[in-house]
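> Predicted model and sequence below, questions to follow.
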Amino acid sequence: MRAYTIWIFLALLVLVMSFLSPNFLTSQNFTTVLKNLAPTALLAFGLTLVFLGGGFDLSQGATLILSATLIASINPEGAIFFTLTVLLIFFIAFCIGSFNGYLIGMHRLNSFIVTLGTRSIVGGFVFIHAAGMVVSAAIQSPILEYIGLDRFLGIPVQTIIWVVIAVLCWFVVKYSPYARKIAVVGSSVRVGKFSGLKVEGLQMSTYVFNGLLAGLAGILIGCQTSHIAPALVWHYDFDAITACAVGGISLSGGKGTIIDTLSGVLLLGFINNSMIMIGVPYKWQLILKGLVLLMAIIADMQSKKSYA
């Protein structure tokens, strides 16, 4: 029911904005919105699995920024150098996710505190690497430019990438025994253990998966522009959490689908786009998004109470 409500609200938003802004209901605007959703969507898909397993991750934004600054500063030329750079970034993202997963899954530490600490550590390395400056490349390599700016069959490459990932994630969450095990653990760790599931390993794997998607999101951001300002791109993780909450993903675990997440991502993306098009100041955009997150959390709590 929650998902249907989000889709109806999205349709109403599109209808209202088509009257308020003549440039809203155009193919160019919709193409731009979908392309710009790539980082938020990837982070939200990764978070979906973490939330499904009963966890929380505040470090993915830092992983994203680290990946973006690395790809932009290395600016790899040629297919081989680009492949090696991407593998390096994925390895770093894998290590960050494994670190979180090991402490949370294997040692049962609080996920909020652990990932908050990881966020600070990784963020510190970002600013050390960037030396507090904007990371830039004088001339962006053709491969990065293609991924960040070009189109394939008329569709932005970045849109194709995140849509393909969305389909893969949807298939995994809906049909794989792995996702069903994650949901059992997220609903109750005790039930998971009594069922013979390897609870620690399952929870750890969700953070690894989330870290890898955060790394990919950072690569896409680094490809979009040759200039990365580390201090200015910390909002993606907040948007991803908000998208999951709005879409109906249970923040306490055990419940949620990729379609739910997708509905939240699209709604948040078009809300952001609408506020920009009608000239809402950035400070009020932040306030509105904060209110949207709080309302989504309250709705989640109320649904749990009614279910109980």
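Noted; the coordinates are in hand.
> going forward, measure contacts and count neighbours with C-alpha atoms only.
Noted.
> mind listing the helices in this structure by residue range?
2-20, 27-36, 38-52, 60-74, 79-101, 111-130, 142-149, 157-175, 177-187, 189-194, 199-224, 236-247, 258-277, 282-307 (DSSP state H).
> Adding distance to S136 and mean neighbour count as columns, could you present these in JSON lines?
Putting the helices of the chain into JSON lines (distance: least, CA to CA, whole Å; neighbours: other CA atoms under 10 Å) gives the following:
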{"stretch": "helix 2-20", "distance to S136": "36", "mean neighbour count": "15"}
{"stretch": "helix 27-36", "distance to S136": "20", "mean neighbour count": "15"}
{"stretch": "helix 38-52", "distance to S136": "19", "mean neighbour count": "29"}
{"stretch": "helix 60-74", "distance to S136": "6", "mean neighbour count": "27"}
{"stretch": "helix 79-101", "distance to S136": "16", "mean neighbour count": "19"}
{"stretch": "helix 111-130", "distance to S136": "10", "mean neighbour count": "17"}
{"stretch": "helix 142-149", "distance to S136": "13", "mean neighbour count": "18"}
{"stretch": "helix 157-175", "distance to S136": "20", "mean neighbour count": "17"}
{"stretch": "helix 177-187", "distance to S136": "40", "mean neighbour count": "21"}
{"stretch": "helix 189-194", "distance to S136": "46", "mean neighbour count": "14"}
{"stretch": "helix 199-224", "distance to S136": "10", "mean neighbour count": "26"}
{"stretch": "helix 236-247", "distance to S136": "20", "mean neighbour count": "26"}
{"stretch": "helix 258-277", "distance to S136": "26", "mean neighbour count": "21"}
{"stretch": "helix 282-307", "distance to S136": "25", "mean neighbour count": "14"}
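> Hmm, V185 is touching V199, no?
Yes: under the criterion of CA atoms under 8 Å, V185 makes contact with V199 at 6.4 Å.
> Take this one as well and set it beside the first:
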Amino acid sequence: MEHKERNLMSLKAEFHDKGKAARGFKNIMNFIDRNKETELKKLLRFHIPDGVYGQELIERFEIDALLEYYNLLLVAIFAGYVPGKFDEISSKEILAVIRHPSVMPYYNEYYKYKMISYTAEFAEENRYFELEGNSVTISAFNEFISLNRFLKRDKDVELFLGMLDYVWYGDNKISDVIKILSSEEKINSAFITEAEKRTKAQCGVWGFIKYTIFLSQLKDLLNSIDGYPLLQSSFWMFHGYFFERMNSEMKSIFHKAFENLEESFSNPLIFKNLIEEVYGGEAPEDFNEVQLSKFAANAIRQSREDVDYVLDRKWSDPLRDYFGH
């Protein structure tokens, strides 16, 4: 049990006690402790018709990071990485925040994110999940953390996910990314434009490509823990908000987008640019044009299969069944 307690302290130190989550906790508790329910509800309003900009948007992102930490604790429980129930301090904090009447509409109605409800229910019912962490689940959880760090670190991915989450960057929004992905000519332009000269929409296209790489890695991770359905489901549900946004906003254009990407990446110069940008290195010197073209086509086809595989809502079923709804 001692190692699980240490793991819990480590997660709290990295994902709760500093950065956005720490600021989000300080801010939201200031609202709650001072009985500013109306002000908190206004901050966490739906963005239509009253748009959210500037400092308010920053504060919402910080609260999102706090909510994400609570969800990560539940994932860690299903991995056997931390003790099998929330400790008293964490449980009290989770319920004070997630079950606050000014917070609940934020994730239940405006920006539906089911994982938060599951986390609150686990705390509310004082549930206990018994799993002795093993090399499979612990390794998978550590890999899951690493993948999440990549998403937070990459600015293109951050921008793409922001657009999926209704954020506009100037006049650029998710529909502009979709327009580029729907046109081979516009995709080519996005990939040959120097990084510092790209529009936000072009950066969003790069973010989309990098996000599909993440989805391929997540597919492998999900398959590595076959036999642990609740852990698989919690990995999926942790990112479920953005998966649902992709299903609703982008799935209809996937076929055309990947078809255009396959054509675009058949150009060796563009494919080399992709490798250098995504992997931070150069394309192998011994790749000739024919090899590059074939490799690119196979990579895109596999990526499309991986995206369809991961976005399948079946992954949410085990957690839904566990909580009985």
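Received the coordinates, thanks. Just so it is clear, the model here is predicted, and its values are computed rather than measured.
> what's the TM-score for these two chains?
With the length set by TM-score structural alignment, normalised by the length of structure 1, the two chains reach a TM-score of 0.28; 143 aligned residues with a CA RMSD of 6.5 Å.
> shared neighbours of V185 and V199 of structure 1, anything?
By CA atoms under 8 Å, 6 or more residues apart in numbering, V185 of structure 1 and V199 have these common neighbours: G192.
> show me the contacts for the most centrally placed residue in structure 1.
Centroid-nearest residue in structure 1: L43, 1.3 Å away (criterion: CA atoms, centre = their mean). Applying CA under 8 Å, 6+ apart to L43 of structure 1 gives the contacts Q60, N210, L213, A214, A217, Y236, D237, A240.
> any idea which of those residues is closest to T5 of structure 1?
A240 (19.2 Å; CA to CA).
> my guess is the closest one contacts G46, does it?
No: judged on CA under 8 Å, A240 of structure 1 makes no contact with G46 at a distance of 9.2 Å.
> who touches the nearest residue to L49 of structure 1 once chain neighbours are set aside in this structure?
For L49 of structure 1, ignoring the flanking residues on the chain, the nearest one in space by CA to CA, 6 or more residues apart in numbering is T206 at 5.8 Å. Contacts for T206 of structure 1 (CA under 8 Å, 6+ apart) come out as G46, L49, V50, G53, G101.
> ok, now F323 of structure 2?
Residues in contact with F323 of structure 2 (CA under 8 Å, 6+ apart) are Y118.
> how does it look with 6 Å?
If you count contacts by CA atoms under 6 Å, 6 or more residues apart in numbering, F323 of structure 2 has none.
> Please tell me how far it sits from T119 of structure 2.
10 Å (CA to CA, to the nearest Å).
> who's in contact with the helix or strand where E93 of structure 2 lies?
Assigned by DSSP states H and E, E93 of structure 2 belongs to helix 88-98. Helix 88-98 of structure 2 has contacts (CA under 6 Å, 6+ apart) with A123.
> same deal with stretch 79-99 of structure 1?
Residues contacting stretch 79-99 of structure 1 (CA under 6 Å, 6+ apart): S67, P76, Y207, V208, G211, L212, G215.
> pretty sure the first one contacts G218?
Yes: when contacts are counted by CA atoms under 6 Å, S67 of structure 1 is listed as touching G218 (4.7 Å).
> possible to save the contacts of L43 of structure 1 as a markdown table with distance to I143 of structure 1?
As requested, the contacts of L43 of structure 1 are exported to a markdown table (distance: CA to CA, whole Å):
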| residue | distance to I143 of structure 1 |
| --- | --- |
| Q60 | 25 |
| N210 | 25 |
| L213 | 20 |
| A214 | 20 |
| A217 | 16 |
| Y236 | 24 |
| D237 | 26 |
| A240 | 27 |
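> Just flag the most distant two among the residues you listed.
Comparing all pairs in those by CA to CA, the longest separation belongs to N210 and Y236, at 13.8 Å.
> Name the nearest residue to L311 of structure 2, ignoring sequence neighbours.
Leaving aside its sequence neighbours, L311 of structure 2 sits nearest to F243 (CA to CA, 6+ apart; 5.9 Å).
> Name the residues of the host helix or strand of S233 of structure 2 that come out as buried.
Assigned by DSSP H and E, S233 of structure 2 belongs to helix 229-238. Residues of helix 229-238 of structure 2 classed as buried under the neighbour-count rule (16 or more other CA atoms under 10 Å) are P229, L230, L231, Q232, S233, S234, F235, W236, M237, F238.
> quick check, nearest of those residues to A65 of structure 2?
Nearest to A65 of structure 2 out of the buried residues of helix 229-238 of structure 2 is F238 (CA to CA; 12.1 Å).
> L67 of structure 2 versus that closest one, what's the distance?
11 Å.
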